[in-house]
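Asks: Provided below for reference: sequence and predicted model.
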Amino acid sequence: MNEKKSRVIKDDRTRNWTFVAYPESVPQNWRDILDEQHIQWIESPLHDKDLNADGEVKKAHWHILIMFEGNKSFEQIKGLTEQIHATIPQKCASVKGLVRYMVHLDNPEKVQYDRNAIIGHGGVDVAEYLKPTSSSRYQLIGEMMDFVRDNDIIELEDLAYYARTERFDDWFPLLCDNSAYIMGEFIRSRRNRAKSRQVLVDYKTGEVYN
């Protein structure tokens, strides 16, 4: 009796791919070549301060993430990276993780690059991928609470203005999106407690009363 063996064909396609581009290797119009694909793609800041394990500065490079609406094969993407003389493409397991890595957001031991220097092409919303994780969100809320206590903040306006001018990349989006309520209640509670501790004095008689 002949047994039929099922053959599983491995699909190497995926929607999101990443590669590295070196300034001295890519053509001058490399961005135009990618834009002409009419896709969404993200360009990291130029990594020109990264270090090897021995402390030597790595060659300056960009991390590139390209995103498609449908799956693309390795050969299809390799044809594109060869056009701009970039490295061999690799599958991107996490878009959010890679975008955060573009500025070493979760790697404080590495050089921190400016998140505002991340460039989104094709209408991609980079800020969406830079939103804090749940654990980091709680840490940032804790930082704001400490700031309120240390600086005797009694109005949400003062915290919001400071966040907009001094902590625009982390505190301000958090306040605008979903943390204004808890911070407003925290400040209100402190203000009410301060009022309850006030000693009222009748300056005519000198009598102290609550």
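Replies: Perfect, I can see it now.
Asks: contacts, neighbours, all on C-alpha from now
Replies: Noted.
Asks: for the most centrally placed residue in the chain, what are its contacts?
Replies: Central residue of the chain (Cα atoms, centre = their mean): residue 130, 2.2 Å from the mean position. Taking Cα atoms under 8 Å, 6 or more residues apart in numbering as the criterion, residue 130 is in contact with 96, 99-100.
Asks: change it to 7 Å
Replies: With contacts defined as Cα atoms under 7 Å, 6 or more residues apart in numbering, residue 130 is in contact with residue 100.
Asks: how near is it to residue 99?
Replies: Relative to residue 99, residue 130 is positioned 7 Å away (Cα to Cα, to the nearest Å).
Asks: in the longest strand belonging to the chain, what's buried?
Replies: Across the chain, the longest stretch assigned as strand under DSSP state E is strand 62-72. Residues 62-67, 72 are the ones in strand 62-72 that count as buried (16 or more other Cα atoms under 10 Å).
Asks: try this one next to it:
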Amino acid sequence: MKEKYARDWTFICDPESLPTNWREILNTEQTAWVESPLHNKDVDSEGNLIKPHLHIVMMYKGARSYSHMQTVTNLLDQEAPKVVVATRGMIRFLIHEDNPSKYHYNYEEIICHGGANIEKYFHVSPTAKRREKQKKDQQILMNVITYTIKNKIISYDDLMQYILDNKKYDWLNVLSTGHRAMIVSALIESLERKKLTNK
């Protein structure tokens, strides 16, 4: 069978079995490579925790053979390497960015080595950012409305006191927008009238 060649390769590491100088070993490849956050919250299909592990992505300027990459993983005493079919998808998988059913790890915990630049793989268009912010703001507003109704808040200053006491700055940001503040203010007035009517 013909040996595989590719520029981008990936493999999984068991942190407990890695040699202490494993990063130095990978740095001798003199190429860009990326280290995932420690995946210690992954679960299998039955909901059982999977053994903590790391995902490594090696990105070469020129193609490397499977046998070369196997030499690298053997030096680390780790699983066999695999060709990266889609680099963008693989890099985003390091934090499960596109996998809603999996635990999402922190982007800030991805470690880049050898001049690796991964920002382009997480680029979001300004339009998409606006939509995402609107969606988030709407959800926060729903949380404010739900709290106000559930706790029968009939004074805007009581709501503000709750926000300050609980450091809900995201609520404060959302309510700083005129029309959202008006919605909540109208709701509080309605709840107040309802309370007076029911006396």
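Replies: Received it, and whenever you're ready, just let me know what you need. It should be emphasised that the depicted structure is a prediction, and the values quoted were computed from it without experimental measurement.
Asks: give me the TM-score for these two chains.
Replies: The TM-score (TM-score structural alignment, normalised by the length of the second structure) is 0.65; 143 aligned residues with a Cα RMSD of 2.6 Å.
Asks: for the helix or strand hosting residue 192 of the second structure, packing partners?
Replies: Residue 192 of the second structure is part of helix 178-197, with elements assigned from DSSP states H and E. Counting contacts by 3 or more Cα pairs under 7 Å, 6 or more residues apart in numbering; DSSP states H and E, helix 178-197 of the second structure is packed against no other helix or strand.
Asks: picking up where we left off before, what span of the second structure lines up against the longest strand of the first structure?
Replies: Using TM-score structural alignment, strand 62-72 of the first structure corresponds to residues 54-64 of the second structure.
Asks: with the first structure overlaid, how far apart is the matching stretch on average?
Replies: Superposed on the first structure, stretch 54-64 of the second structure shows a mean distance to its aligned partners of 0.6 Å (mean Cα distance after the TM-score superposition for the first structure).
Asks: what's that stretch in contact with?
Replies: Residues outside stretch 54-64 of the second structure that contact it (Cα under 7 Å, 6+ apart): 5-14, 31-39, 94.
Asks: stretch 5-18 of the second structure too?
Replies: By Cα under 7 Å, 6+ apart, the list of residues contacting stretch 5-18 of the second structure reads 53-66, 76-84.
Asks: before we move on, the earlier item: what is the aligned counterpart of the residue nearest to the centre of the first structure in the second structure?
Replies: By TM-score structural alignment, residue 130 of the first structure lines up with residue 122.
Asks: for the first structure, what spans make up the strands?
Replies: Taking DSSP E, the strands of the first structure run over residues 14-21, 40-43, 62-72, 90-91, 119-121, 200-201, 208-209.
Asks: turn those into a markdown table, columns for distance to residue 163 of the first structure.
Replies: Formatted as a markdown table, those follow (distance: least, Cα to Cα, whole Å):
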| stretch | distance to residue 163 of the first structure |
| --- | --- |
| strand 14-21 | 34 |
| strand 40-43 | 27 |
| strand 62-72 | 30 |
| strand 90-91 | 37 |
| strand 119-121 | 23 |
| strand 200-201 | 35 |
| strand 208-209 | 39 |
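Asks: so for residue 184 of the first structure, which of these sits nearest?
Replies: For the strands of the first structure, the distance to residue 184 of the first structure is smallest for strand 200-201, at 26.6 Å, taking Cα to Cα.
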